[in-house]
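**Q** Sequence unavailable; structure follows:
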């Protein structure tokens, strides 16, 4: 009798963070205990095509091809993937009940016919169409347990404007910001320029409201640079947020749990670039992490407490990384954002923070899968229909 937990690993996706997702998936496959788990890979191309591979029972042959800049065909071949279904078909397949429990069907790449029912899904998708509540909604409809934040927390965590509004309601300290949609900007550009220059000033940061990994983010030192930065941000989202520049250290905390979350030690990012952009994070390899951060113990405890409050404020579950600014002149703490599906390679900040706290990468995966199953079991106690007698 096979008592292994069957995990559906979803990665790739229609996002500017597609390559980051590939790195995360490769790392998880290389570290997860195959004596405990069966891995069934599901790859989503940049065009939104789903591909599935046969069960992985050991190290993946040619997995090293899953690197930045490599050909997408080679990436798919690394897992013996073949076309599976479109997004629309995915909903129908995932929602089909089996033995009173809806599950997603994994296609055996060798025969294209056999079917394996999944116990839990690990959606290693970053950014749009993965970290924003969309894939979570699909899995909720199918009643499949999955790792990480639910629909609400995912969508709020992805939308920086909504996130900041929730944080404000919670009373969390934040920097000054302004936001607008493309329609609002085109209708009243002069007003928003005036608002930014008076309330925020220069330099300032311009970001797409819905994206991660610092994609589309620019630092503007004057009005001309601001205008260019806004146009860049609008390439990635219909909503843009502009934030004040703070002379600060960038510190981060990993949060793990469901209703009773725990915070890791505090770590610090020392960027190789002017700010911690995509290149500094993933390309040049020159940025460094200080774990734990060299900050006073009382400041560290305040940051850890704020991280848990932020996690609970968005109704988080599973995992999140919460990022803060620590102003250099007076150690004033400002929350920057919450990331509900942070980078998850063994060299990413999230698992490194937990490693320093005393939890290995493999143990972290075990905990996340257990938390997903726990959360799903708790939701099964709810009644979704009402019969009138």
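**A** Looks like it arrived, so ask away. It should be emphasised that the depicted structure is a prediction, and the values quoted were computed from it without experimental measurement.

**Q** When you work out contacts or count neighbours from here on, use the C-alpha atoms and nothing else.
**A** Noted.

**Q** Can you say which helix or strand has the residue nearest the centre of the chain in it?
**A** The centroid of the chain falls nearest to residue 341 when counting by CA atoms, centre = their mean (2.4 Å). Residue 341 belongs to no helix or strand when assigned by DSSP states H and E.

**Q** if I pick it, what's in contact with it?
**A** Contact partners of residue 341, counting by CA atoms under 8 Å, 6 or more residues apart in numbering, are 124-126, 131, 148-149, 319-321.

**Q** tally of neighbours for the residue lying closest to residue 50 once chain neighbours are set aside?
**A** Taking CA to CA, 6 or more residues apart in numbering, and ignoring the residues beside it in sequence, residue 50 has residue 44 as its nearest neighbour in space, at 4.5 Å. By the other CA atoms under 10 Å criterion, the neighbourhood of residue 44 contains 24 residues.

**Q** Got another one to weigh against that:
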């Protein structure tokens, strides 16, 4: 019997387009002889599956089942590939917990927590050899006075970004105080970003992204790091998704000691946040101090052929299909 996989994509935000591409790649890599894969689109209007003939079937949300040609289809596992709401912020995870369907991502609490960059930093602040940039977290009622608070607490330049959300949407690098108020407005007004804004002191250094996952044997596996070099001011939305603006080097050129230190830090982060499945951690290596500075964690990282995680899987010697199968089998463990 094939394992029936609900491959869940779409979402309620502008990241849905990337989610569709990620899900298509996962689908193309999974072993069709081993897994019966049903792509499921979740949008604000409907939850549905479209078969090869173009026939749409709505999801029964009472038990997340489909009826296709008068045949009831239930699932063994949900493979969540929604970047942003509701697949990355804990909402779907809570739903699946309630109906008893296993899934491949972090649980509801971890997913919700890690969507909040400021709260995540607070929990990770005392991990050995991991540093966090000095920051100010503003809430909606701080909007009128926020610029003054930031100027009094932090040194220029700043990174201003929504405290939730992804793909660097709503983010600005601020070099002069005159740029701060417009940057705060941009971050507060970004869609689905939690009405909170995080402002951090800028860290000068090399930028890296690195994946980690737990396999079916319960072992933590750290993937090779990717170094990100961009012609943009920083690794923003355009740098992430417009070809030619960014150079990505996998595996990154790190010393053996730096690799060992990064691996240890990633494992500590994974355990501290009670992660499941695959996650990706972004960090800076400060040039002068050789310190690793935490940027953020992504619990549903991109899975297009060019995304960091597939690059790192290939660099580790694994095939993407085997990697995705390992995530499924780990999630099916009791």
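**A** Okay, I see it. In this text, all values refer to a predicted model and were calculated from it rather than measured experimentally.

**Q** In structure 2, what residue corresponds to the residue nearest to residue 50 of structure 1?
**A** Across the two structures, residue 44 of structure 1 finds its equivalent in residue 42 of structure 2, going by TM-score structural alignment.

**Q** Can you give me the buried ones in stretch 322-334 of structure 1?
**A** Residues of stretch 322-334 of structure 1 classed as buried: 322-326, 333-334 (neighbour count, 16 or more other CA atoms under 10 Å).

**Q** JSON lines please, covering those residues and showing secondary structure and distance to residue 223 of structure 1.
**A** Formatted as JSON lines, those follow (DSSP: H, G, I helix; E, B strand; the rest coil; distance: CA to CA, whole Å):
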{"residue": "322", "secondary structure": "strand", "distance to residue 223 of structure 1": "31"}
{"residue": "323", "secondary structure": "strand", "distance to residue 223 of structure 1": "28"}
{"residue": "324", "secondary structure": "strand", "distance to residue 223 of structure 1": "27"}
{"residue": "325", "secondary structure": "strand", "distance to residue 223 of structure 1": "25"}
{"residue": "326", "secondary structure": "strand", "distance to residue 223 of structure 1": "27"}
{"residue": "333", "secondary structure": "strand", "distance to residue 223 of structure 1": "28"}
{"residue": "334", "secondary structure": "strand", "distance to residue 223 of structure 1": "25"}
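
**Q** Now do the contacts for the residue mapped onto residue 111 of structure 2 from structure 1.
**A** For residue 111 of structure 2, the aligned position in structure 1 is occupied by residue 154, per TM-score structural alignment. With contacts taken as CA under 8 Å, 6+ apart, residue 154 of structure 1 has the following neighbours: 131-133, 136, 316, 340.

**Q** switch the cut-off to 10 Å
**A** With contacts defined as CA atoms under 10 Å, 6 or more residues apart in numbering, the neighbours of residue 154 of structure 1 are 127, 130-137, 148, 314-317, 320, 338-341.

**Q** Just confirm it is within a strand.
**A** No. The secondary structure assignment for residue 154 of structure 1 gives helix rather than a strand, going by DSSP: H, G, I helix; E, B strand; the rest coil.

**Q** Residue 78 of structure 2 and residue 91 of structure 2: what is the separation?
**A** Residue 78 of structure 2 sits 14 Å away from residue 91 of structure 2 when distances are taken as CA to CA, to the nearest Å.

**Q** I meant residue 149 of structure 2, not that one.
**A** Here the distance between residue 149 of structure 2 and residue 91 of structure 2 works out to 33 Å (CA to CA).

**Q** between these two, who's got more neighbours?
**A** Neighbour totals were compared for residue 149 of structure 2 and residue 91, and residue 91 leads with 16 against 13 (other CA under 10 Å).

**Q** Show me where structure 1 has its helices.
**A** 18-31, 72-77, 87-95, 134-141, 151-158, 160-170, 182-187, 189-199, 223-234, 278, 297-313, 349-357, 361-379 (DSSP state H).

**Q** So which of those is the most surrounded?
**A** Across these, averaging neighbours per residue (mean count of other CA atoms under 10 Å) puts helix 151-158 on top, at a mean of 24.

**Q** Off-centre distance for it?
**A** Average the C-alpha atoms of helix 151-158 of structure 1, do the same for its chain, and the two points are 10 Å apart (CA atoms, centre = their mean, to the nearest Å).

**Q** average distance between that helix and structure 2?
**A** Between helix 151-158 of structure 1 and its aligned partner residues in structure 2, the average distance after superposition works out to 1.2 Å, using mean CA distance after the TM-score superposition for structure 1.

**Q** How about stretch 302-310 of structure 1?
**A** Counting by mean CA distance after the TM-score superposition for structure 1, stretch 302-310 of structure 1 comes out at 0.9 Å.

**Q** residues in structure 2 matched by that stretch, start to end?
**A** The alignment of stretch 302-310 of structure 1 onto structure 2 (TM-score structural alignment) covers residues 261-269.

**Q** Just the residues contacting the matching stretch, thanks.
**A** With CA under 10 Å, 6+ apart as the test, stretch 261-269 of structure 2 has contacts from 120, 123-124, 127-130, 210-214, 220-225, 254-260, 270-272, 274-275, 279-283, 285, 292, 294, 297.

**Q** can you name the farthest residue from the center of structure 2?
**A** In structure 2, counting by CA atoms, centre = their mean, residue 70 sits farthest out from the average C-alpha position, at 37.1 Å.

**Q** For that one, which residues are in contact?
**A** Going by CA under 10 Å, 6+ apart, residue 70 of structure 2 touches no other residue.

**Q** what do you get for residue 375 of structure 1?
**A** Applying CA under 10 Å, 6+ apart, one finds that residue 375 of structure 1 lies in contact with 145-148, 150, 257-259, 317-318, 369.

**Q** nearest to residue 3 of structure 1, of those?
**A** Top of the list for closeness to residue 3 of structure 1, among the contacts of residue 375 of structure 1 and by CA to CA, is residue 369 at 15.0 Å.

**Q** Just tell me what that closest one corresponds to in structure 2.
**A** With TM-score structural alignment as the matching criterion, the partner of residue 369 of structure 1 in structure 2 is residue 328.

**Q** likewise residue 8 of structure 1?
**A** Counting by TM-score structural alignment, the partner of residue 8 of structure 1 is residue 6.
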